[in-house]
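> Could you look at this predicted model? Sequence included:
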Amino acid sequence: MKIGGIAADVYSYSILIEGFCRCGDVEKGLSLFEEMGNNNIIPSLVTYSSILKGLCRSGLMEISLDWFKKIGASGYEYDQHAYNILITGFCVKGDMDSANKLLEEMLNNSLAPNPVSYKSLILGFCKIGSLEKALKFFNNMREAGFLPSPVTCNHVISGYCKEGQVKEALRFIDEMRDLGISPNMFTYSAVINRLCKESKSEKALELIPVMLKCNIFPSVVIYSTLINGFAKQANPRKALMLYTKMLKLGICPDSVTFTILINVLSTGGRGEEAYNLFKEMISKGLDPDKISYTSMIAGFCRSKDMKKAWGLFQEMVQSDIVPSVVTYTCLIDGFCKVNRMDMANMLVDEMNNNTVCPDQITYSVLIRGCQKLGYVDSARQLLNEMKNRGILPCESTLKT
């Protein structure tokens, strides 16, 4: 291979291999490595490491191990960097047994773990829910004289939050500060997310002033998490208040923010407000997704405004968004409520044609619709069809 008329050397090849592997094209990297051999150019340790990193990033851990052995067979001594690449790869995969074996091998070769080794191991153990082991490595890291980075600390905080130990996570944030490590947005994001999941949105909201005091400005993701928390606690007033606050702070809501608000307003019978937000979302260049459309359709079906519900359904299909069983069921329920069994049955046929299987709720809605209009035979037929498909009717369906 020649670059600008000059024959490529090991340095040129290594740069190209690193570039392709970084972009995820390991195959091209391996092809260039083979070309080096054909041109009698001896690869450097950097060349081998680039391929190793590319294989690990692609999740090809068995091939990575073979490549790692190839490095030793080529006469190069393993260094911390090579071990860290493999350890990180296994930690990302959650294969902590393999990561631990490599760590032991590293120590046996008189190579001490460095901050990269510790960070990967802490991440890996937090990922699989072994917080105790993650904390052990965190303490080992400090004892070795390394100051953990905010990213490493965030892994531990995420680990605490996954285990539901919010108090410990907050205590750990104080410990970070004592060590001179500044918490960042991701630090607080994990805690806020956990508190909202535990229906403690008010407590989560109290962290916003704490963040601002540290010059950490909450992102759209954090605000969306809080809005979702209040929405799930049936507090649309607080959710909308946070939305207004976002706008005042110049934080642009994304499709997730809009979808949460549309859903909470539609569920609460505030269809027109939800529809206004839906239109605002589109005006901002944000495309509604399956959840946004379904929330709006469900809201109009509840208020028996089937014209708008059907219009949105058509718009959804024309936008190449495949309706879910929930979307279809909402529409079927709406048409049953306005005594349009012809439309309800047509939608069931469409579901079957689109391989969207009706579920227990779909059948229950249809059976109730038939019973309401006195179509007893049709109701029995649906009940039998339901049983033949292995779908157990709920108690209320059997009573009807």
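Structure received. The structure presented is a predicted model; accordingly, all values stated were derived computationally and were not measured.
> Going by C-alpha atoms from here, please, whenever you check contacts or count neighbours.
Noted.
> Which residue ranges of the stretch 251-400 of the chain form strands?
Taking DSSP state E, counting those that start in this stretch as the test, none of the stretch 251-400 of the chain falls into strands.
> mind listing the helices for it?
Here the stretch 251-400 of the chain has its helices, by DSSP state H, counting those that start in this stretch, at 255-267, 271-283, 290-302, 306-318, 325-337, 341-353, 360-372, 376-388, 395-399.
> go on, the stretch 1-150 of the chain?
10-22, 26-38, 45-57, 61-73, 80-93, 96-108, 115-127, 131-143, 150-162.
> Please produce a markdown table containing those, extended by mean neighbour count.
Output for those, formatted as a markdown table (neighbours: other CA atoms under 10 Å):
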| stretch | mean neighbour count |
| --- | --- |
| helix 10-22 | 19 |
| helix 26-38 | 17 |
| helix 45-57 | 23 |
| helix 61-73 | 15 |
| helix 80-93 | 22 |
| helix 96-108 | 16 |
| helix 115-127 | 24 |
| helix 131-143 | 17 |
| helix 150-162 | 23 |
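> and the comparison structure, right after this:
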Amino acid sequence: MASRRLAKSLPSVSTLNAFRRHADFDPIPKPAARFDLSSVFDSSSPNAIASAPPLPTLSLSAAAPSRLARFLESHLQPSFTPADLLRLLRRRLRHHPALAPYDLHVFLWAAGVDSFRHDHSTYEWMARTLAVTDRFGPLRLLLSRMLALPCPCADGIFACPRIEPTFRFTIHAFCRAGCLDDAISAFENARKSIDGRPSAALYNALMNGFARHREHQKAVDLYERMIKDRVKPDAFTFNILISSCLRCSDLDSALDWFREMRARGCEPNVVSFNTLIKGFFKQKRFKEGIGVAREMLELGYPFSIATCEILMNSLCEEGRIQEASQLLMEHLKKGVVPEGFDCIFLVEALCKNGNAERALEVVDSLWEKGYLASEVTCTTLIEGLRSLGKLDEACGLMERMLQKRMVPDTITFNSLLEALCDAGRTLDANQLRVLASRKGLEPDRVTFGILVCGFSREGRKSEGEAVVNDMLDVGFIPNIATYNRLMESLQTGRKRSSKQKTVSFSKED
């Protein structure tokens, strides 16, 4: 039945012959006028996208405009609304592999359809789409059209309430790309279009762009204009100015802005203090940076994870490792260390400095206070203890990890087992292997090989045979020859080199 319908829909042979004789004859009916997109593809038309980048040529066929017209005809009703167009752009055209680059063409074509008018929802979605895809030429075109043909919300005496968020997003995009002139132009257009005074967020968007591109004086001038326009600055405003000063290595000016912030009745936040602490540490003024952190606590502002990371990491990077550990222990006693803080940087620095025992004290103190160190921190500490020959401490930390359902990586685990076997403690290594297997660690061939060789060196035949049988159960012994060779090594107690161990338990056996 389906094949009959398909045959009826195909053109007849006589029609195809006529088409070959008359090249200008088109057997396919042309779409309705409302789907005529020639204006947006014609470079001489005022609706054309003159500043748009060239369209892709690999994924699109030569008849892309006609395909787009048929696509619109199948998904839009004759009297479509802005909500219908937004649904088409967001849910269908956006995910089409060949027609997705034509979103702005469809947007401009819809503007020329009778009885249709874009509203703030379509303007905002199109502006955000162009911004996140770095199409700044079309974005400038869109903003100019939005000012010339505003949203229906602006037909009364008030402006559209969504015009400021739209411009604010585009200012962020322009600043991110380094197009500061376009950002300034968008800012000025937004000020003219908004009813009353703009919000501080609009000034902050442009000010942050100046700060990131080290245009500090322009950021200060914008702040002065903000005060002149009687727009009240917020904490974000002063944080941007403080950060801008520190980018220019002007810590004294940053402190002046911090005082200005307090004088204007604007309460600082954690970001304000973190920025100042980082600025002091950058200029090697560690005592003053730690003083800012203590003042932060005295004023009732709790530490964030970023605060602790700035304190610990900066001190460790400058070789002040003992001072960092003492500061962390002090904060632990006060109970101001935030939940989720991981002291990996401090533990790694202590282990590299040959002070793994101090690192173990730090981790133990964290666990006593209810802070769980991460698996990476624990494995780093275990490796540091093992390299110093502190096997009892390393085994104890490994057991605590396993009891807390923290599964280490097999490389760290096997290295610890090998150290125990080399020290003549293969029984302890095997007990640790059994505990780890119960807690979710899956031993590999290297794990069993280390234990068999350890028992062989110590002459523990029965324990070694139990390990070989476990290997057989999990399928790590490929053939009878390998099994006999393992049993023979346990019988004779022959020592094997590391190279022999690798070959003995490989799959190729």
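Right, received. Where do you want to start? Please read these numbers as outputs of a predicted model, since none were measured by experiment.
> what's the TM-score here?
Overlay of the two chains. TM-score (TM-score structural alignment, normalised by the length of the first structure): 0.59; 302 aligned residues with a CA RMSD of 4.7 Å.
> Export the helices of the stretch 1-150 of the first structure as a markdown table, with columns for distance to F300 of the first structure.
Converted to a markdown table, the helices of the stretch 1-150 of the first structure look like this (distance: least, CA to CA, whole Å):
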| stretch | distance to F300 of the first structure |
| --- | --- |
| helix 10-22 | 49 |
| helix 26-38 | 51 |
| helix 45-57 | 47 |
| helix 61-73 | 51 |
| helix 80-93 | 45 |
| helix 96-108 | 50 |
| helix 115-127 | 42 |
| helix 131-143 | 47 |
| helix 150-162 | 37 |
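> re the thing from before, so which of the helices of the stretch 251-400 of the first structure comes closest to Y188 of the first structure?
Y188 of the first structure sits nearest to helix 255-267 of all the helices of the stretch 251-400 of the first structure, at 18.7 Å, using CA to CA.
> Counting by contacts, list what that closest one packs against.
The contact analysis (3 or more CA pairs under 8 Å, 6 or more residues apart in numbering; DSSP states H and E) places helix 255-267 of the first structure against helix 220-232, helix 236-248, helix 271-283, helix 290-302.
> Go again with 6 Å.
The contact analysis (3 or more CA pairs under 6 Å, 6 or more residues apart in numbering; DSSP states H and E) places helix 255-267 of the first structure against helix 271-283, helix 290-302.
> Centroid-nearest residue for the second structure?
V132 (15.6 Å; CA atoms, centre = their mean).
> which residues does the aligned partner of L207 of the first structure in the second structure contact?
By TM-score structural alignment, L207 of the first structure lines up with V292 in the second structure. With CA atoms under 6 Å, 6 or more residues apart in numbering as the criterion, no residue contacts V292 of the second structure.
> on that earlier part again, could you take the helices of the stretch 251-400 of the first structure and lay them out as a markdown table, with extra columns for distance to C196 of the first structure and mean neighbour count?
Putting the helices of the stretch 251-400 of the first structure into a markdown table (distance: least, CA to CA, whole Å; neighbours: other CA atoms under 10 Å) gives the following:
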| stretch | distance to C196 of the first structure | mean neighbour count |
| --- | --- | --- |
| helix 255-267 | 14 | 23 |
| helix 271-283 | 23 | 17 |
| helix 290-302 | 20 | 25 |
| helix 306-318 | 31 | 15 |
| helix 325-337 | 25 | 23 |
| helix 341-353 | 36 | 15 |
| helix 360-372 | 29 | 20 |
| helix 376-388 | 38 | 15 |
| helix 395-399 | 33 | 11 |
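> Rebuild the ones you listed as CSV, extending it with distance to S31 of the first structure.
Listed next are the helices of the stretch 251-400 of the first structure as CSV, based on distance: least, CA to CA, whole Å:
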stretch, distance to S31 of the first structure
helix 255-267, 42
helix 271-283, 47
helix 290-302, 43
helix 306-318, 44
helix 325-337, 47
helix 341-353, 47
helix 360-372, 54
helix 376-388, 56
helix 395-399, 63
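> Indicate which one of the ones you listed is closest to S50 of the first structure.
helix 255-267 (37.7 Å).
> how big is the angle separating the closest one from helix 236-248?
Counting by axes from the mean of the first three to the mean of the last three CA atoms, to 10 degrees, helix 255-267 of the first structure lies at 150 degrees to helix 236-248.
> The helices of the stretch 251-400 of the first structure: which one's closest to K167 of the first structure?
Counting by CA to CA, K167 of the first structure lies closest to helix 255-267 out of the helices of the stretch 251-400 of the first structure; the figure is 27.6 Å.
> picking up where we left off before, any idea which helix or strand carries the match of L207 of the first structure?
For V292 of the second structure, the element it lies in under DSSP states H and E is helix 286-298.
> Pull the distance from that helix to the chain's centre.
How far helix 286-298 of the second structure lies from its chain's middle: 30 Å, per CA atoms, centre = their mean, to the nearest Å.
> average distance between it and the first structure?
With both structures laid over each other, helix 286-298 of the second structure and its partner residues in the first structure are 2.0 Å apart on average (mean CA distance after the TM-score superposition for the first structure).
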